[in-house]
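Colleague: Provide a 3D model corresponding to the input given below.
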Amino acid sequence: MSAPLSDDFGREVTGVRVSLTDRCNFDCVYCHNEGLGDTRGPMAARDDEMDTDDVVRFLEVAAEFGVDSVKFTGGEPMLREDLEEIVRRTPDGMETSLTTNGTFLPGRAPDLVDAGLDRVNVSQDALDPETFAAVTQSGAYEEVLEGVRCAVEAGLDPVKLNMVVFEHTAGYVEGMVEHVAETDGLQLQLIEYMPELTGRPEWNVDIDRVHDWLAEIADRVERRSMHDRRRYWVDGGMVEIVDPVENETFCANCGRVRVTHEGYLKGCLNRNDDLRSMGEMTKPEIRETFRETVAERVPYYGEYLVEDDDGAYVLDEEYVG
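Modeller: Down below sits the predicted model:
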């Protein structure tokens, strides 16, 4: 394994997010599908999805370049029947994690642990079935709660609950903080709503108000090196805020690239003008595309978008056309 590749801004790429499918059994109103927009279709397996060998081959090349962690995403990655095999074949020494809606964890969590899965994030945006159904357009509230319990019991603790903070869910933040503080094996990740990717700015909530509230009640506050995120410890529970919107510090500390389910590399969640095909997914093609993607990465805020005289972010003329 070589040292990680660095982009022109000194950011080492040590992690990858691999979307295994854009299919999902939920239809969350805030979903941006890893920055690609809502492209989900039928639930049947799609011909354009990378197959098992493609995913493993990419991970083997990523490991050559010093990548030491992978997060499998979607869509809903557990719709992939080969997920356990992919996890099992992930290169040794690479941390494996999964972001899921949790509905398929009952019955499969132990097998994923046996395959080598290290961590799991479960989307849970409310502690109320009606609000949960309105946000996810799904009636699977109890199934998600059971999935979380099964993940903890299988040894995937701490399970991180992902909660997108926007108009529909803001009233449940306090209850969710109390919930993780009272429940062994859980942590909470509050995710800033991204109106530029969903097209509904009227749903936005000022995430700084959440930061301020947590700072007042927290027993201690820590900062993670990844994205310079803040962690708040409240009554023994851990709450972390992911706040990328108009956050130059967040972008300046980003060490991840993303892979779409179709086998395209992208250097930034917010951009789709930098998609690069890995062709037939041979190792030489993957290596070349990986090097190109890392070399062309720029911070989204502070480079790709810059502030004008009025303090608004506008597209840098260098990247027009």
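Colleague: C-alpha from now on. contacts and neighbour counts both.
Modeller: Noted.
Colleague: Do a quick rundown of the helices in the stretch 201-321 of the chain.
Modeller: Secondary structure of the stretch 201-321 of the chain, counting by DSSP state H, counting those that start in this stretch: helices at 207-217, 248-252, 283-295.
Colleague: Just send the ones you listed back as TSV, with distance to Gly311 and mean neighbour count too.
Modeller: TSV is the format used below for the helices of the stretch 201-321 of the chain (distance: least, C-alpha to C-alpha, whole Å; neighbours: other C-alpha atoms under 10 Å):
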stretch	distance to Gly311	mean neighbour count
helix 207-217	18	14
helix 248-252	13	19
helix 283-295	29	17
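Colleague: out of these, which comes closest to Glu240?
Modeller: When those are compared by C-alpha to C-alpha, helix 207-217 sits nearest Glu240, at 9.5 Å.
Colleague: And the strands in the stretch 1-150 of the chain?
Modeller: Here the stretch 1-150 of the chain has its strands, by DSSP state E, counting those that start in this stretch, at 15-19, 69-73, 95-100, 119-123.
Colleague: tell me the angle the host helix or strand of Lys160 makes with strand 119-123.
Modeller: Here Lys160 sits within strand 159-165, counting by DSSP states H and E. Counting by axes from the mean of the first three to the mean of the last three C-alpha atoms, to 10 degrees, strand 159-165 lies at 30 degrees to strand 119-123.
Colleague: which helices and strands sit right next to the next helix-or-strand element following strand 159-165?
Modeller: Toward the C-terminus, strand 159-165 is succeeded by helix 173-182 as the next helix or strand (DSSP H and E). Identification of packing neighbours for helix 173-182 by 3 or more C-alpha pairs under 8 Å, 6 or more residues apart in numbering; DSSP states H and E yields strand 186-192, strand 237-242.
Colleague: Try it again at 6 Å.
Modeller: Helix 173-182 is packed against no helix or strand, with contacts defined by 3 or more C-alpha pairs under 6 Å, 6 or more residues apart in numbering; DSSP states H and E.
Colleague: What lies in contact with it?
Modeller: Here helix 173-182 makes contact (C-alpha atoms under 6 Å, 6 or more residues apart in numbering) with Leu186, Gln187, Asp235, Gly236, Gly237.
Colleague: List the buried residues in it.
Modeller: By neighbour count, with 16 or more other C-alpha atoms under 10 Å as the criterion, the buried positions of helix 173-182 are Val173, Met176, Val177, His179, Val180, Ala181.
Colleague: this one as well, want them side by side:
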Amino acid sequence: MKQEKTSSIPRENSLIDMFSRSISYLRLSLTDRCNLRCLYCVTEDESNGSLTRLRHDDLLTYEELLRVVRVAVAMGITKVRLTGGEPLVRRGVLDFIRRLGAIQGLTDIRITTNGVLLEQYGPELYAAGVNKVNISLDSLQPERVAAITGTDCFDQVWRGVETMLALGCAPVKLNMVAMRHINDDEITAFAGLSQRLPLQVRFIEFMPIGASSRWNTDTYIDTDEIMARISTLGELIPLQEGRGDGPAQVFRLGSDAPGTLGFISPISHHFCNRCNRLRLTSSGALRSCLLHDHEVDLRAVLREQFTDTAIAAALLTAIRNKPKGHDLEERIRQTGGDCHGRMSRIGG
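Modeller: I've put the predicted structure just below:
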């Protein structure tokens, strides 16, 4: 069917939610598949062999994804982040990224990855226009990385970090999910990386995501405690919030550090009032909040209604449903509650 002209859809600056937040950022989960089995993403049941994957037909095709992005950009989206699962395991991803980079008005393409394939694909990603990368790494000890991820991959990941730094990516962000009794004894070691390398090391509070999440109050460690531990190394100097920092509070550890530290606090100091994002899950659902389970079935819209106008309407519906904030703290207090979507499908 012939695609509608973009003149038939709402124009730029139409993506304003009910609380006057301007939505300019779309996160695309390309696949629920991953080459790792991280303990905070794969649940206990799944780690014991019951992991189920989406069928290929359940994923949006690259053509469908490109169409969604074209419509979203016409409405005001300027930044897209590619996530998974692990986005680099999906076949044909580099060609998709090159086509994504050709969309007029899309000014910022980023990727979140576990880093295993970055040494191999980094130069092509950079050439395709991806110059901002988030790399998940929860330990600097190879044996512990293997225990957390289920794979002996530290050396591969670190070579990926070095590859992206050598290419000139700015920023290269290293994401650590801080977990008490698992990796919290490495918090200061991670912070020290920012004093030697031009990285933004980011400390992310462990979130209860998934119906069988391994999250519990004993494992959770809040940002205030993380910052207190790092302060023993030197002064944390707050930096002016940058466009690329997203939800992170950013500091420099001493005035001479080449890198920075970011703190992401979805539970202890949530940032809902400045959230500017939508998520498109790997199963084709629009999700306006990571920690709320309400979704709009965009895959059905794409395959049953076909029109750009219908895609735009789905985007606007998701934005109208965007809550003022999450109620996760109250759910935790009452029930130890979680959000029931699986992180590998929602997108990290």
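Colleague: Reformat the buried residues of helix 173-182 of the first structure into JSON lines and put distance to Tyr30 of the first structure next to each item.
Modeller: Converted to JSON lines, these look like this (distance: C-alpha to C-alpha, whole Å):
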{"residue": "Val173", "distance to Tyr30 of the first structure": "17"}
{"residue": "Met176", "distance to Tyr30 of the first structure": "19"}
{"residue": "Val177", "distance to Tyr30 of the first structure": "21"}
{"residue": "His179", "distance to Tyr30 of the first structure": "23"}
{"residue": "Val180", "distance to Tyr30 of the first structure": "23"}
{"residue": "Ala181", "distance to Tyr30 of the first structure": "26"}
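Colleague: Can you add distance to Asp53 of the first structure and give the strands of the stretch 1-150 of the first structure back as a markdown table?
Modeller: As requested, these are exported to a markdown table (distance: least, C-alpha to C-alpha, whole Å):
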| stretch | distance to Asp53 of the first structure |
| --- | --- |
| strand 15-19 | 14 |
| strand 69-73 | 15 |
| strand 95-100 | 17 |
| strand 119-123 | 22 |
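Colleague: Now distance to Ala218 of the first structure and mean neighbour count too, for those strands, in CSV please.
Modeller: Output for those, formatted as CSV (distance: least, C-alpha to C-alpha, whole Å; neighbours: other C-alpha under 10 Å):
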stretch, distance to Ala218 of the first structure, mean neighbour count
strand 15-19, 29, 23
strand 69-73, 29, 22
strand 95-100, 26, 22
strand 119-123, 22, 23
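Colleague: Tell me which of those strands lies nearest to Glu216 of the first structure.
Modeller: strand 119-123 (25.9 Å).
Colleague: Make JSON lines from the helices of the stretch 201-321 of the first structure and add distance to Val120 of the first structure to it.
Modeller: JSON lines is the format used below for the helices of the stretch 201-321 of the first structure (distance: least, C-alpha to C-alpha, whole Å):
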{"stretch": "helix 207-217", "distance to Val120 of the first structure": "24"}
{"stretch": "helix 248-252", "distance to Val120 of the first structure": "22"}
{"stretch": "helix 283-295", "distance to Val120 of the first structure": "26"}
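Colleague: Tell me which of those helices lies nearest to Gly74 of the first structure.
Modeller: helix 283-295 (20.3 Å).
Colleague: hmm, who's touching that closest one?
Modeller: Asp7, Gly267, Met278.
Colleague: 8 Å instead, please
Modeller: 5-8, 13, 57-58, 61-62, 257, 265-267, 274, 276-279 (C-alpha atoms under 8 Å, 6 or more residues apart in numbering).
Colleague: which residues does Gln187 of the first structure contact?
Modeller: Under the criterion of C-alpha under 8 Å, 6+ apart, the neighbours of Gln187 of the first structure are Pro158, Val159, Lys160, Leu161, Val180, Ala181, Gly237, Met238, Val239.
Colleague: mind checking what the fifth one lines up with in the second structure?
Modeller: To tie it back to what came earlier, the one meant is Val180 of the first structure. Counting by TM-score structural alignment, Val180 of the first structure corresponds to Ser194 in the second structure.
Colleague: Aligned to Asp7 of the first structure, what sits in the second structure?
Modeller: In the second structure, the residue paired with Asp7 of the first structure is Asp17, using TM-score structural alignment.
Colleague: Let me see the contact set for that match.
Modeller: Residues in contact with Asp17 of the second structure (C-alpha under 8 Å, 6+ apart) are Ile23, Ile319, Arg320, Lys322.
Colleague: What's the separation between the last one and Trp158 of the second structure?
Modeller: It stands for Lys322 of the second structure. Lys322 of the second structure is 37 Å from Trp158 of the second structure, where distance means C-alpha to C-alpha, to the nearest Å.
Colleague: Those two: who's more crowded?
Modeller: More neighbours surround Lys322 than the other of Lys322 of the second structure and Trp158, with 23 against 17 (other C-alpha atoms under 10 Å).
Colleague: need the contact list for that one.
Modeller: So Lys322 of the second structure contacts Asp17, Met18, Ser288, Cys289 (C-alpha under 8 Å, 6+ apart).
Colleague: Counterpart of it over in the first structure?
Modeller: Aligned by TM-score structural alignment, Lys322 of the second structure pairs with Arg297 of the first structure.
Colleague: what do you get for Pro238 of the second structure?
Modeller: By TM-score structural alignment, Pro238 of the second structure lines up with Val221.
Colleague: just the buried members of the contacts of helix 283-295 of the first structure?
Modeller: 5-7, 13, 57-58, 61-62, 257, 265-267, 276-278.
Colleague: returning to that earlier point: now list the buried members of the contacts of helix 173-182 of the first structure.
Modeller: Neighbour-count burial (16+ other C-alpha under 10 Å) is assigned, among these, to Leu186, Gln187, Gly236, Gly237.
Colleague: what's the closest non-adjacent residue to the second one?
Modeller: Think Gln187 of the first structure. Leaving aside its sequence neighbours, Gln187 of the first structure sits nearest to Lys160 (C-alpha to C-alpha, 6 or more residues apart in numbering; 4.7 Å).
Colleague: which residue in the second structure lines up with that neighbour?
Modeller: Structural alignment (TM-score structural alignment) places Lys160 of the first structure against Lys173 in the second structure.
Colleague: Please list all residues in contact with its match.
Modeller: Applying C-alpha under 8 Å, 6+ apart to Lys173 of the second structure gives the contacts Val133, Asn134, Ile135, Leu199, Gln200, Val201, Arg202.
Colleague: just checking, what residue in the first structure corresponds to the first one?
Modeller: Mapped onto the first structure by TM-score structural alignment, Val133 of the second structure lines up with Val120.
Colleague: so its match touches Leu156, yeah?
Modeller: Yes - if you go by C-alpha atoms under 8 Å, Val120 of the first structure and Leu156 touch, sitting 6.6 Å apart.
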